[in-house]
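Chemist: sequence and predicted structure, then a few things I'm wondering about:
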Amino acid sequence: MLCLWSIQVKAAVKYNYPVANSTKRLIMSQITLKVQAFWDKDAEVWVATSEDVPGLATEASSMEILTQKLRVMIPELIVLNGIIASDYVGSITFELISHRQELIQVA
C-alpha cells in the first residue's frame, strides 16, 4: 500500500512538479498550471483543456464563466489525480492561454 506522500511524489515526477525534499510535499506555489482555451465557432463556446491537469475538459460561453469554472475544477481534478492531498491548504496558480481566430469581411 502506498502512502499519500508517495502517490503525490510519483504524480509530481510524472508531471514534472517540484517536491520539497524534506517533507515530500508538492510545492504548489512554485507551479503554474497551463490551461489552453480556444473558441469553437460552431458551438459558440470557449473550450479549455490542459496537459498539466489530467481530465480537464470544459466549455463556457464567455471567458469570465470559463475562468470561474476552472477555479473550481482545477483543484478538484488535481486532488482526484493524487497530485495534491485532499487537505491541501495554499495557493494554486493557473495560466489561461486563449486563441480565437475570426474572418472579417471588408466591403
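Modeler: Good, I have the coordinates.

Chemist: going by C-alpha atoms from here, please, whenever you check contacts or count neighbours.
Modeler: Fine.

Chemist: report the distance from stretch 51-71 to the chain centre.
Modeler: With CA atoms, centre = their mean, to the nearest Å as the basis, stretch 51-71 stands 8 Å off its chain's centre.

Chemist: report the buried residues of that stretch.
Modeler: For stretch 51-71, the neighbour count (16 or more other CA atoms under 10 Å) marks Asp52, Val53, Leu56, Glu59, Ala60, Met63, Leu66, Thr67, Leu70 as buried.

Chemist: structure B:
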Amino acid sequence: MSSIILVRADWDDEAGVWFATSSDIDGLAVEAPTVEALYERVSGALQDLVELNGLV
C-alpha cells in the first residue's frame, strides 16, 4: 500500500535557497541552492523519515 506525502517547496530570498517542508511527515525540513538539489535531498530524507515515522 502506498501513501501520498505532500511536500511544499518555496524559495527563501533572504537565505538564497529553496526549502521543503511537509505537514504529512514529521521532521522534513530540507534546503538546497537549486530545485534539482532540493529534489535529491528531499528524496533521501523521505526514505529515512518514512522508516523513522513507522510508515513502512
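Modeler: Received the coordinates, thanks. Only a predicted model underlies this, so the values are computations on that prediction, with no experimental measurement involved.

Chemist: on that earlier part again, could you save the buried residues of stretch 51-71 of the first structure as a markdown table and add columns showing distance to Glu95 of the first structure and secondary structure?
Modeler: Output for the buried residues of stretch 51-71 of the first structure, formatted as a markdown table (distance: CA to CA, whole Å; DSSP: H, G, I helix; E, B strand; the rest coil):
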| residue | distance to Glu95 of the first structure | secondary structure |
| --- | --- | --- |
| Asp52 | 11 | coil |
| Val53 | 12 | coil |
| Leu56 | 14 | coil |
| Glu59 | 16 | strand |
| Ala60 | 17 | strand |
| Met63 | 13 | helix |
| Leu66 | 13 | helix |
| Thr67 | 10 | helix |
| Leu70 | 11 | helix |
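
Chemist: quick one: the helices in the first structure, in order.
Modeler: Under the criterion DSSP state H, the first structure carries helices at the ranges 4-14, 63-80.

Chemist: closest one to Glu44 of the first structure among those?
Modeler: Glu44 of the first structure sits nearest to helix 63-80 of all the helices of the first structure, at 11.8 Å, using CA to CA.
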